[in-house]
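Colleague: have a look at this prediction, sequence included:
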Amino acid sequence: MGEVHALNPEVGFEGPCMGLKSLRRKILEESKVTWYIAGPAILASVFQFSIGFVTVVFVGRLGSTELAAVSIVQNVIEDFAFGVLLGMGSALETLCGQAVGAGQFNMLGIYMQRSWIITCVTAMVLSPFYIFSSPVLKLFHQSDDISEMAGKYSVLVIPQLFAYAINFPLQKFLQSQSKVMVMTAISGVSLMVHILLSWVFVTKLNYGLAGAAAAGNISWWIINLAQIIYVVSGFFPEAWTGLSWLAFHSLAAFVKLSLASAIMLCMNLELCTLMVALGFNAAVSVRVSNELGAGRPKAAKFSVIVNVAASAMFGILFMVIIFSTRNDFPKLFTTDPTVMTATSKLGTLLAFTMFLNSIQPVLSGVAVGAGWQTLIAFVNVGCYYLFGLPIGAVLGYKFNLGAKGIWSGMLLGGLLQTLILIFITIRTNWEKEASQAEDRIQTWGGITEARESTGC
């Protein structure tokens, strides 16, 4: 933790009087701290995202129907569940990050256990979406053969749903303490195992979709078991003191914050495809929550500026790459000329989406770090349901633009959301946020429950 907390931009900030050399030095220092968290977080996100990517690559060789079925399950059912559970787990990001900043490590394990209770119950609630996905897809006029195959596959990957429920609180627990290198190594090894299992089950043994699902289930639970072993093996003597009945205290308030987080994040499913932005999302969330918890508002504001600027530059790079290769990247997934042509036509929209999603997740990370989940949840619902989706429906169905029209509407909704997030961030009183962080730590048991957990 020493490296992360060595930077204190509160010292030496004199506004307009600060010299250019001093500003450059502080930018470099903040960038170093950011990449200490963001770099491994990006790799971990890439490795975990690639589990699904590898599955699609292997399944795509089975046939176009199999590819369509698995793609629907991943992009609709699993992405929705992923977004909800990631959001529910993100309440932990605010509380753990600010507790670390305040030096109250003994509450982190209790917060994680509370989050496990909530995410596992949420996974149980989401299970019917997996079980009854086939009739739901038919209800939305998906073809019978694809719906039936997607329904069978979605039931087989229910273990991954509960793996997400365990994984996200673990991630937030580790990220809040900047312990991301081990998480990255575990994810990398699991990806290698997944590639091997997919080759054996799908290609060598011809188990088809059942083999693809089994490979994914095993790989995700390897990640969880390895991380749990790391947490309970004595590397976190202050943060993890074992299972505690305190995990069942204040669950109602924890659920409220978790639901706000879920609404905030599950409206942004496309951000899951941009792993670099998610790395900066994790970094800025940790930095903002740590600095606000430590009572350093100027440091939090400075971190926001550096993170948004860095992620935006990567967004421009990705936009250029996607736009220039829009006719080639569909070949990674299929050999069907019709599918490749249809996908290529959406390349331009994907390129602009990648740029937009390089900024929006970082601003969402700022919101999580500062504890604005409820406000941002309302913003997201308004931008997507009241603005983006209606426009997409009109363009897609009224003007017969199909997928391009629907995507355009969602892109406009995302643009409006990003502009609002920028406005909120610019107008933020960071001194007030630091004061509220101190109040939040005390309200959520930073003092009272910490004494109970230690028996003092």
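Modeller: Right, received. Where do you want to start? Numbers count the residues shown, from 1 in each chain.
Colleague: CA atoms for contacts and neighbours, from now on please.
Modeller: OK.
Colleague: and the helices in the stretch 201-350 of the chain, which stretches?
Modeller: 208-232, 251-266, 275-293, 297-324, 337-345, 347-370 (DSSP state H, counting those that start in this stretch).
Colleague: comparison target below:
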Amino acid sequence: MDTTPLIRSGREEEEAAPPQKVQPDEDDTPVRSISDAWKVFLTESRKLWVIALPIGFSILCLYGMNSITQIFVGHIGNLQLSAVAISLSVINNFAFGFLLGMGSALETLCGQAYGAGQVEMLGVYMQRSWIVLLVSCVAMLPIYIFATPILKLLGQDEIIAEAAGHFALLIIPQMFAMAVNFPTQKFLQAQSKVLVLAWIGGVAILLHVALLSLFVFVFHWGLTGVAAAFNTSMWLVSLAQVAYVMGWCKDGWTGFSSSAFKEIWAFVRLSLASAVMLCLEIWYMMVLIVLTGHLGNAEIAVGSISICMNINGWEGMVFIGINAAISVRVSNELGSGRPRATLHSVINVVATSLVIGLAAMVFILGARDYFPIIFTSDKEMQRAVSNIAGLLGVTMVLNSIQPVISGVAIGGGWQALVAYINLGCYYAFGLPLGCIFGYVFDWGVEGIWAGMLCGTALQTLILLVMIWRTNWKDEVNQAAERVRLWGGQDDSDAPVKLQN
């Protein structure tokens, strides 16, 4: 499978170097029995969860900052609560998704360079990503500056739009903090130095609560105090990660380098492909909530979907950690020239995620008449949630596999290809089908959701087939080429290439 069109211009140089064969004992041994399979499962599971759990915890801490911020704002006033909720969920989430996607390009490059033993290149890649993301922040400034007219154009209440636009201006500094945060985070993830991320996240959320209490309840600064706490907390996380990198990662960080400006356009293209791939996935389910707002009895439709998406979102936090972990595992193994170990990692994570998804579905179906009570006391709303709980269960199964496969794609450097697949499956197939089921067939919210799930199912099936048909030895060779070309190496310094 050819998945590196961004670096094709250098293939002639790479072919000039004679391929070297990796020694068989460097890769995993073949699985020939149930006993072998069980040993591989235990080994891969340990490697996966050692990375996934700390990353998942750190993401939950960052996710919790938004929730805690809204809790404190709720004690200021209803208008302020609505304004902050809209500002964070619409304006800031757009920037968050785009920057996180841009930063995920680093998972491919850092992971493969680390696996290939080119550890000194990690710092260069991180600096290159800082440059790209900071420039992206400048390009996205108009979204924050003109947040009020944008929200009014989307049909938001004028008073809420004004307040939300004011808050969006106040939190511009944290957008730049994210541009520093994500590349540094990927730099550490690639080396499996993830415990520090968990510690920083845990300390940061405690400091965030303290700052909010001080600025809101002691100084009475209102939304200005909330924004100050939010900006400060995000920058503390970013600067703590940078301090750790510069102070304790001497192998990967060798100082600022002019090499960060080389191959910048190719890096931008991979970053944009990563951002598009991730954003198309994040925004897809957000469209579901927008579409249900145009149905009859929209209050019940939107409320029931929102409750289900809330539950699905918490499951999603688990799989963001697994997504990052498998991305690290795949990129490291490809960079190390271990195709069979890569395949074992992929099979293990897909099977593990499927089991978790099925368990979540069974729980939801068993509790379909009970869990809605947690969110609402309205009987009609409870019945509406119970009626679509089956679709929630199916969504949780699909969303257990899909993010994991996306992590495999990031680890392998397939972002551009997956972006096209997402565009076709989600927006050319699933979205129109959902509209037909919901509006033409008059199946309501169930029809819209079912149609969009068909798009998710098609995308998942295509990616599974793609993984099944992948020649992992070819992927190892492409990873070696990517590390050499983007690291500015000569042929004599090229990582080992496998023979088919």
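Modeller: It's in. Bear in mind that the values here come from a model prediction, so they are computed numbers and not experimental data.
Colleague: thinking again about what came up before, wait, which of the helices of the stretch 201-350 of the first structure is closest to residue 22 of the first structure?
Modeller: For the helices of the stretch 201-350 of the first structure, proximity to residue 22 of the first structure was assessed by Cα to Cα; helix 297-324 is nearest, at 13.2 Å.
Colleague: run the angle between that closest one and helix 275-293 for me.
Modeller: 170 degrees (axes from the mean of the first three to the mean of the last three Cα atoms, to 10 degrees).
Colleague: any idea how far helix 297-324 of the first structure is from the chain center?
Modeller: Distance, stretch centre to chain centre, for helix 297-324 of the first structure: 16 Å (Cα atoms, centre = their mean, to the nearest Å).
Colleague: ditto for stretch 417-428 of the first structure
Modeller: Worked out by Cα atoms, centre = their mean, stretch 417-428 of the first structure lies 20 Å from the chain centre.
Colleague: report the aligned residue range of the second structure for it.
Modeller: Across the second structure, the stretch matching stretch 417-428 of the first structure (TM-score structural alignment) is residues 459-470.
Colleague: list the buried residues of the matching stretch.
Modeller: Using 16 or more other Cα atoms under 10 Å as the test for burial, stretch 459-470 of the second structure gives 459, 460, 463, 464, 467.
Colleague: how far away is the second one from residue 393 of the second structure?
Modeller: Translated: residue 460 of the second structure. 16 Å (Cα to Cα, to the nearest Å).
Colleague: contacts for the match of stretch 417-428 of the first structure?
Modeller: When contacts are defined by Cα atoms under 8 Å, 6 or more residues apart in numbering, stretch 459-470 of the second structure is touched by residues 1, 398, 401, 402, 405, 421, 422, 425, 426.
Colleague: what is the neighbour count of residue 141 of the first structure?
Modeller: When counting by other Cα atoms under 10 Å, one arrives at 10 neighbours for residue 141 of the first structure.
Colleague: from residue 302 of the second structure, how far off is the corresponding residue of the second structure for it?
Modeller: Superposed on the second structure with TM-score structural alignment, residue 141 of the first structure falls opposite residue 155. Taking Cα to Cα as the measure, residue 155 of the second structure falls 16 Å from residue 302 of the second structure.
Colleague: then residue 29 of the second structure?
Modeller: 52 Å.
Colleague: just list the residues touching the aligned partner of residue 364 of the first structure in the second structure, thanks.
Modeller: Using TM-score structural alignment, the partner of residue 364 of the first structure in the second structure is residue 406. By Cα under 8 Å, 6+ apart, the contact list for residue 406 of the second structure reads 323, 418.
Colleague: how far away is residue 406 of the second structure from residue 476 of the second structure?
Modeller: In terms of Cα to Cα, residue 406 of the second structure sits 18 Å off from residue 476 of the second structure.
Colleague: same thing with residue 316 of the second structure?
Modeller: Using Cα to Cα, residue 316 of the second structure is found at 30 Å from residue 476 of the second structure.
Colleague: the aligned residue in the first structure for residue 113 of the second structure in helix, strand or coil?
Modeller: If you follow residue 113 of the second structure across to the first structure using TM-score structural alignment, you land on residue 99. Of the three states, residue 99 of the first structure takes helix under DSSP: H, G, I helix; E, B strand; the rest coil.
Colleague: measure the match of residue 364 of the first structure to residue 394 of the second structure for me?
Modeller: 18 Å.
Colleague: now do residue 472 of the second structure
Modeller: From residue 472 of the second structure to residue 394 of the second structure the distance is 31 Å (Cα to Cα).
Colleague: now residue 442 of the second structure
Modeller: To residue 394 of the second structure, residue 442 of the second structure is 21 Å away according to Cα to Cα.
Colleague: alignment lookup: residue 296 of the first structure to the second structure.
Modeller: That one, residue 296 of the first structure, aligns with residue 338 by TM-score structural alignment.
Colleague: please name the nearest non-neighbouring residue to its match.
Modeller: residue 27 (5.0 Å; Cα to Cα, 6 or more residues apart in numbering).
Colleague: residue in the first structure matching that neighbour?
Modeller: Using TM-score structural alignment, residue 27 of the second structure pairs with residue 10 in the first structure.
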